[in-house]
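**Student:** Sequence first, then the predicted structure:
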Amino acid sequence: MPVLQSPPGADDRAPARSGSRRPHPYETGRPPRTDAFLVGREVERQLVVGAVDGADKRGQALLITGEPGIGKSSLLRAASQRARERGCCLLEATGVESEEGLAFAGLQLLLRPVIAAVRTLPPAQRKALATAFGLEEGPAPQPFLVGLAALNLLSEVAGTRPVVLVVDDVQWLDRPTAEALAFLARRLAGDPVVMVAGLRTGHDSSLLHAGLEAVELQGLDDVASRDLLGAVADHLDEVDREQVLRLASGNPLALVELPASWRSDRTAATRPGSSLGDAVPAPAPLSARLERAFAARLPELAPATRDALLVAAVDAEDELAEVLGAASVFTGAPVHAAVLEPAVRARLLTFDHARVRFRHPLVRSAILQSESASRRRAACAALAEVLGDQPWRRTWYRAQATTGPDEAVADELETAHAENLRRGSVTAAISALERSAQLTGSSARRGHRLLLAAELGFGLGEADLVTRLLGEAEAHALGELDRARLEWLRELPDDTDLRSARRITELVDLARRAATVDVDLALDLLVAAALRCHWGWPTSGVRDRVVTAVAGLAGTETDPRHVAALAVAQPLLQGRRVGNLLSRAGSSGQTDPEALALHGMAAFAVGDQPLAADLLRRAGAACRREGRLGLLTQVLALGSAVGMDLGDWRGAAAAADEAHRLAAETRQPTWRAGSTMTVARGHALRGEIAVARRLAAGLENDAGARGNVCAGASALLARGFALLDERRHAEAYAVLRRLFDHEDPCCHERERMPGIMFLAEAGVRAGRREDARSVVAELEDAARATPSPLLQVHLVYARAVLADDARAEPAYRSALEHDLARWPLVRARLELAYGSWLRRRRRPSDARVPLRSALETLEWIGASTWLDQARAELRATGDRTSSRDGVRREPAWQDRLTAQELQIARLAGEGLSNREIGERLFMSHRTVGAHLRHVFPKLGITSRVQLAALVAPRR
């Protein structure tokens, strides 16, 4: 129903009142033309209407921002009207401030008309949505699985007609709903679904960071302002009109509403305290003036109508029966719908047989601001009484009605926090714990509840929220265990120097004290300390303290955190021990994604890349099944680095690309930086030098700002690889050599391992063979202490290429006898170096065999730098099968696709359906189909059979 119309049975017009105020057009039965609020908004209206018109061709999401009254709601109404005219499935919802803490309330309201389609969803998604809405019992669903379920639900509905989502006041949506909508907005392009949302300027929302096309509304220009004012207030004389134009400052709602309260007595209209505000310098904000303009109509209403309006303003739902029931409790007498009709005539709201809607959010604000705190609390208490079948909402409103400490309500809220977690709403659980703490009398219990809330915020990656909650908790009488928990939680927002030995020592000492009563907390503290060791790479003595503390936790050897902490803190010295623990763990039957991820991290740290790849692949599949995008981000970032080491550069690039996108979506900047490390190396190795250097500079900034030695080491690797690609061998050697200088601030014993092979090559070409040998000799000592496959295979290469001519051939033969099946790049570069050596020894026939093998592998990997070398070497042997100079070669099929297209193509080639691919990559099956429609012509194929042949593993 259009907001400016009254409902059936409530459209009587109030007679003009006597007095000095002239009648407003609405009161005389002469409303402005239906598009009056869109005067001056032709461009914006066309953008919104055009999005709806094109919904059947392309999904789209628009975010309209602006100050109160600027016209956001009018544009949203235009979208809704167009959707109805075109026969679209229209779904609408409006955020309400009083229910920000109610999990998925907005999403449930939005999807209510189409919820029957939930039966078409895969079982896991159907269960997630039903549990989130409280329709079924079950374990807590992952928030992003709820988002995926909503996406596929809308995709199914859109199979018969386009869907248009119109959401107003998104700043007041409960956060789980806002996050679900942001998830949807990022993934609508392939579905006939359009979202148009309105956000008030100055407020934050997940949708603001979702990459939506934004439309920021400014005030109307003078011509449009005069046109609008003329349409709604032709009763004003010239002087009054100029005064309204000045006060309205181009705000459409002000141009419509201020004249309704205007008095012809200009002195009265502009004196301090009048309903229009003060005609003095620095007037009140326009929104305050508008609130006063709406509030000025309230005293004329009967007390019963004002009571019902207050209850409706407190209630976030728009159900008429609920409002009337609560109003009856509030007044102590039955209240019927007729009591709202005077409010309709005063242009404050509309209603029909089922719904109550305020004409503008500022009306709700005006009502709440005009009432006393005690009456607002009484309205909340009345609403709680009628919500017997909705325990969480009842508890929330009971809490809103409570003023001082109330242990019973505080306990109810703590119980409600567990219910919210079960429904998958972490943010609602945090709100419940915060309010519970406010109503708790005991200082120790209040601090404990704040810490529980902070721990949930930690899991969300909300650094600002965690910092605030920890600051509040710290002021209370915390016990020793809670003090230790507080210090562990400080690790999320901590921006101190990662090399700080003092901070690592503090975490170790806290872990030792906590271990006597809470081993889980002790392990969490030690993992935090170990991660600091990895990023900041302090002295070996500091890292040893972490290892000693972990080893002292008896009975935890089978805990994945124990293994990961040892590996991350001392990857070389603990490599053998970690390998034994991983072997003993026997992860073949493990299905828990967190355990697989921790074991994968441990294998990565000690350099067992083949094992890490297998563990992280399984962890990623489990994360996708369970919708755990936060953990999946970390798994992909680690997996991309592993793929780069193993020569799967395209797979690594696709994983890093997805990790980078998900890190932004799940708010994990550290892991976004981790994926950037892989991306920088990849660009350098593919010869994309400018991009590699730009990313390396960003990593160096992070290294300097936070003492992130790991990022600094990755930047050196990227720079060294780029210089090698440019044949600047002496400079490349100088850069890479820094990684092996213990005095250099970027020396990192684990992160330098992927650079050994490149250092050896640069050393030979730069005439620094002897110095490179001294580095290798030092690494040989480390290799005897650890079975690290990454270290061992790089040394295999380095020994061969650094050997004297007299010993070179047996060195190459010995190196190629190693099992390098999982290390194709190492093997190909060995073959290339060996073939080049044979050619220089005037043995062209012998040289062709390893060179052809190297060429084939390097083409498969996409290693352009060494690929060109292999072709040149083959030509020099007299081989004419390689490409001729100057002939443009068609790029490998993988290089014709974007990272996301490559992911989809590989999965489709493996035989997965569009729906199965969509479930894995968190997109709808229609979006998958849209991507494949781009993939096929790019590859020059027409069937999945042909795609499967391309994707088939290389033999």
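**Tutor:** Noted; the coordinates are in hand. Residues are numbered from 1 along each chain as shown.
**Student:** Every contact and neighbour count from this point should use C-alpha atoms.
**Tutor:** Will do.
**Student:** what does the helix or strand hosting residue 471 contact?
**Tutor:** Using DSSP states H and E, residue 471 sits within helix 463-474. With contact meaning Cα atoms under 8 Å, 6 or more residues apart in numbering, helix 463-474 is reached by 446-448, 450-451, 453-455, 457-458, 486, 489-490, 492-493.
**Student:** nearest spatial neighbour of residue 178, skipping sequence neighbours?
**Tutor:** Nearest residue to residue 178, sequence neighbours excluded (Cα to Cα, 6 or more residues apart in numbering): residue 206, at 5.8 Å.
**Student:** Name all residues that make contact with that neighbour.
**Tutor:** Each residue near residue 206 by Cα under 8 Å, 6+ apart is listed here: 175, 178-179, 182.
**Student:** hang on, the earlier thing: hmm, which of the contacts of helix 463-474 are the buried ones?
**Tutor:** Neighbour counting over these (16 or more other Cα atoms under 10 Å) leaves 446-448, 450-451, 453-455, 457-458, 486, 489-490, 492 as the buried ones.
**Student:** where's the closest residue to residue 370 other than its chain neighbours relative to residue 337, distance?
**Tutor:** Nearest residue to residue 370, sequence neighbours excluded (Cα to Cα, 6+ apart): residue 295, at 6.7 Å. Per Cα to Cα, to the nearest Å, residue 295 is found 21 Å from residue 337.
**Student:** who's more crowded, the two?
**Tutor:** Neighbour totals were compared for residue 295 and residue 337, and residue 295 leads with 23 against 18 (other Cα atoms under 10 Å).
**Student:** can I assume the more buried one is in contact with residue 367?
**Tutor:** Yes: using Cα atoms under 8 Å, residue 295 is in contact with residue 367, at 6.4 Å.
**Student:** which residue sits closest to the residue nearest the centre of the chain, ignoring its sequence neighbours?
**Tutor:** Residue closest to the average C-alpha location in the chain (Cα atoms, centre = their mean): residue 665, at 1.3 Å. Nearest residue to residue 665 in three dimensions, chain neighbours excluded: residue 210, at 7.5 Å (Cα to Cα, 6+ apart).
**Student:** hold the first one in mind and look at this next one:
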Amino acid sequence: MAGSGGPLSRSGLRGREVELEELQALIASVARTGSGGLALIQGEPGIGKTTLLAEAVSMAGAAGFSVGFGKADELHHIVPLSSLAACVLHGDQPLLSGDALVDLARNHDQRIWLVERLAEAIEARAGSVPVLIGLDDLQWADPLSRFALQQLPTRLRTSPVLWMLAGRPEPASAAEEVVAAATGNLPTVTVSVGPLSGAAIDQLTIDTLGAAVDERVRDLLGGAGGNPFLAVEMLAGLRTARASDEPVPPGLVVGVRARLKSLQPGTLRFLQMGAVLGRNFGFRDAAALSGQPTATSLAALEEAVGAGLLDDDGDHLVFRHDLLRQAVYVDIPPSARKALHREAAHHLVAAGHQPVDAVPHILRGALPGDEEAVALLRRAADDILPVTPGLAADLMTRALELVPSARPLRFAVGEQTILCLTRAGRNREALSTGDRLLAGRPPLEEFSRLQAALGGTLWNMDLAGELRRRAETALAVGGAAPEIGARLAALRALALSREDDLVVARAAGETALRAATAIGDRDAHVLALSGLGEIAQNAGENAVALERFAALSAIDSAFLPEEIVAHLHMDDFAAGKRLLLQAANDAGAMRQAMTLWAQGQHDLGLGRLDDADADFVTMERLEDEVQVPVQQVNGRVIRSRIALLRGDREAAREHLAAARERLAVKPNPGNTAAVLFLEAVHAEADGDIALAADKIRQVQQKGPFMRWRLLRDWVDCAIRMALRRGEHELAEDLAAQAGAHAERNPAVPTATGIAAQALGLVTRDPAMLGHSVELLRTSPRPLARAAASADLGQALLAAGRKHEAVAALTHARDTFAESGAHAAAGRVQRDLDGAGDGSRRAATTQRPVQGWGALTASEQKVARLIAQGHTNRLAADLLVVSPHTINTHLTSVFRKLSINSRVQLANLVMTLPDS
């Protein structure tokens, strides 16, 4: 750390013994326990964070850790994953090859997918050796690396992976986000590095000058304020001044500016160009910007390295410390800095760099009206949109600011800005931006383009009525390009899918599809098929919906979850499973949260309540991570229903409260009906049948398609509530809609069976209920089969046919119990007890809270696989679930077993009897 050479190899560690001990203890803990940990080293510039981090990394390496280490850069923080890439590509044994990382970047189109692949690579390495990943200058980490750092430590907490991060306290957002995400999930240590003590400064002086500290030197060093970098620079200057018998100037000038002043003009110019380019920069780039011949620049480089200002790592030149770069940078007049940044951007693009590499300079140097800068920002935003949509939206917002309002280019830039903001989930901002542009009275073609761009925004905001109004207005005024007209027509059909007259909606969708096909516009084609799929689903036409969503996913794999759910509505769980496997193995898989939604529907339909609950937990977490809540209301409604089936009333009430909270954010008709239905179920469980029936009636009033869509699998529950209240007309209405749904879907056993069950309940006809049970024998849904058998058993008991009743009730009880619906099984058991049947009872007792017995069947399977050494990915493949769901199960396993590492899990499982 010496300014110009000398025996300072350990000077940066003087006075840091306590901090080092704390970090060493965490290193030892991770190695000993086999579980994860995170350390954040914080302090002001030059306070010794980098030296402390480097020493801790060295200690971990000596302790047998596989080490990856990188450093974020202030002017390279736009490039997605650039900060974390340095950690996984460098080190004793890189976690990923450069080609593998490029392959990830080429194939992925969502942040969650990429983070999971990184997690798999790190987890695989940690299976044989503890891993340390260190990142310096966290405050400058790029957004995608920050996103990954918020997810990975918790995702890998059960593996021996230690994260060591260093950064400044300001800006604090990056560090706060990472630490907040890790806190409570794995051991987390924050090491605040403060000024050195006077004794440590004295020892630094002896290290450098080889002599005791006199009062004159001590007074001079007081200006360093305990900052080791400044102190070492001052001491280096003192040593140089003593050797040349020069007077000693005060303060920082001793360490930095005196050296800058002594440089040749060409060297200073070369350093200034380097400072503009960043702490790391290319020799050719700096030479080109300084306008000097290569030979002159080479001499400048040699002088800068000799002065202790730059290091040369063979690929890049690096300022030895960012404070050195800042000392050079601040001496450039502000107006010149702006011009140089703009010139740097132009040069980097001309030299073949990616637009995103030039963006930091554009942001610092572009002035309004700079159309080249606007073009670069647009290209960069387009490049990074799939992985960092928030940053892409920021770049486009800046691009829009640079375009004067009088220029036609403003509307094209505005359209792209709206699309980026919408993709980033910033819908209100997108709508506000669009309305400001529309207020500028754009030409008709631009008016139509802007309204089409706002279509996705309005749909995301559940403003279907406003979407229809705007689409119809834009179509009526005319002037749209053919492809824009087709998109507007498709958006209109999509909006109509939320209205009552689905005949009109279907006609509009078919017209839009024909137009999209004739024009050949992919976006219009996707929108038209999406609208027709929604319309068919809302009309209860399962086969038609499947046809539309299959065609849609063939064009855009992002809609694979919709196709999966459509297969499930047809009772085709084999196709659903095949497509779920395809989604899990697809390198370009999109919309991970929606895929988890489809997985949850699959597992719920097959009666795998434990897996379904874990799927929906994971889905909500993924939606929170990308800040795009879509299915959170429905997810909580289903989880509450699952909890009631299991007999966990407390959890069920918690999910109901959460569903209400999320409904306030997204109060569309479907969500409103879902929460009303859940409130009815809870009212019945609480014994308030009047309230339950009233809630069901409200659901019926929320729209003709929402009624059956919500109740198609649970209509029997709603009918029972109505009958218990004596609301026969309501029960008959529910049975009639179940019958209509069966008529539309005669090839779906669940639909026809539930229709017969509904009619049998209303008519109290054991024969019809028996027919329902027969129809449902070919249904893949065990909970539906169990409910029908329970209804048949109760009807047979009422008819005095005890022997037949016991058989039906026993089948219902056992089927409920096998699915984990222990509360439902318990209710059927009470009917059996009432019938005087004392035969075998199903296991309906509630699981303990802690220990192996507290684990669900799915959790036990996951625990055994992980204990055998399987990674999350391998366990997921074996169990045909998502790796995200495996992680959710594993989190629950560790909590219930009070352990925190895979090693502990393996040791515990070894003591268990084979099963």
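**Tutor:** Alright, I've got the coordinates. On a predicted model such as this, the values are computed, not experimentally measured, just so you know.
**Student:** Drop the TM-score for these two in here.
**Tutor:** The TM-score (TM-score structural alignment, normalised by the length of structure 2) is 0.76; 861 aligned residues with a Cα RMSD of 5.5 Å.
**Student:** quick one on the thing from earlier: so the residue nearest to residue 178 of structure 1 versus residue 425 of structure 1, what's the distance?
**Tutor:** 15 Å.
**Student:** What's the match for the residue nearest to the centre of structure 1 in structure 2?
**Tutor:** Per TM-score structural alignment, the equivalent position to residue 665 of structure 1 in structure 2 is residue 625.
**Student:** Its match: helix or strand, and which one exactly?
**Tutor:** In the assignment (DSSP H and E), residue 625 of structure 2 maps to helix 609-626.
**Student:** Look up the average distance of that helix to its aligned counterpart in structure 1.
**Tutor:** Aligned to structure 1 and superposed, helix 609-626 of structure 2 gives a mean residue distance of 2.2 Å (mean Cα distance after the TM-score superposition for structure 1).
**Student:** Give me the contacts around the next helix or strand after that helix.
**Tutor:** Using DSSP H and E, the next helix or strand after helix 609-626 of structure 2 towards the C-terminus is helix 632-646. Helix 632-646 of structure 2 is contacted by residues 597, 609, 613, 616-617, 620, 623, 649, 651-656, 658-660, 662-663, 671, 674-675, 678, 820-824 when judged by Cα under 8 Å, 6+ apart.
**Student:** Which SSE is immediately downstream of helix 632-646 of structure 2?
**Tutor:** Per DSSP H and E, helix 632-646 of structure 2 leads on to helix 649-665 as the next helix or strand towards the C-terminus.
**Student:** By neighbour count, which bits of that following helix are buried? Give me those.
**Tutor:** For helix 649-665 of structure 2, the neighbour count (16+ other Cα under 10 Å) marks 649, 651-653, 655-660, 662-663 as buried.
**Student:** ditto for stretch 892-907 of structure 1
**Tutor:** Using 16+ other Cα under 10 Å as the burial criterion, the residues of stretch 892-907 of structure 1 that qualify are 894, 897, 899, 901-907.
**Student:** What about those, which are in helices?
**Tutor:** Here DSSP state H is the test, and these give 899, 901-907 as lying in helices.
**Student:** Farthest-apart pair in those residues, please.
**Tutor:** 899 and 907 (12.7 Å; Cα to Cα).
**Student:** Strands along the stretch 351-500 of structure 1, start to end?
**Tutor:** Secondary structure of the stretch 351-500 of structure 1 (DSSP state E, counting those that start in this stretch): strands at 356-358.
**Student:** all helices of it, in order?
**Tutor:** 361-370, 373-385, 391-400, 407-422, 426-438, 443-460, 463-474, 480-489 (DSSP state H, counting those that start in this stretch).
**Student:** Now do the third one against helix 426-438, angle only.
**Tutor:** Same thing as helix 391-400 of structure 1. Put simply, helix 391-400 of structure 1 runs at 40 degrees to helix 426-438, going by axes from the mean of the first three to the mean of the last three Cα atoms, to 10 degrees.
**Student:** quick one, helix 391-400 of structure 1 and helix 373-385 angle?
**Tutor:** Here helix 391-400 of structure 1 runs at 160 degrees with respect to helix 373-385, directions being taken by the same axes, to 10 degrees.
**Student:** and if you look at the fourth one?
**Tutor:** Helix 407-422 of structure 1 and helix 373-385 are oriented at 60 degrees to each other (the same axes, to 10 degrees).
**Student:** Now do the buried residues in helix 407-422 of structure 1.
**Tutor:** Neighbour-count burial for helix 407-422 of structure 1, counted by 16+ other Cα under 10 Å, picks out 409-422.
**Student:** hang on, the earlier thing: which one of the contacts of helix 463-474 of structure 1 is nearest to residue 810 of structure 1?
**Tutor:** The closest of the contacts of helix 463-474 of structure 1, once distances to residue 810 of structure 1 are taken by Cα to Cα, is residue 492, at 52.3 Å.
**Student:** how about stretch 860-880 of structure 1: buried residues?
**Tutor:** For stretch 860-880 of structure 1, using 16+ other Cα under 10 Å, the buried residues are 860-863, 865-875, 877, 879.
**Student:** Stretch 285-301 of structure 2 too?
**Tutor:** Buried residues in stretch 285-301 of structure 2, counted by 16+ other Cα under 10 Å: 285-290, 292, 297-298, 300-301.
**Student:** what do you get for stretch 765-784 of structure 2?
**Tutor:** Buried-residue list, stretch 765-784 of structure 2, by 16+ other Cα under 10 Å: 765-766, 768-776, 779-784.
**Student:** what about that stretch, how long is it end to end?
**Tutor:** The first-to-last residue distance of stretch 765-784 of structure 2 comes to 18 Å (Cα to Cα).
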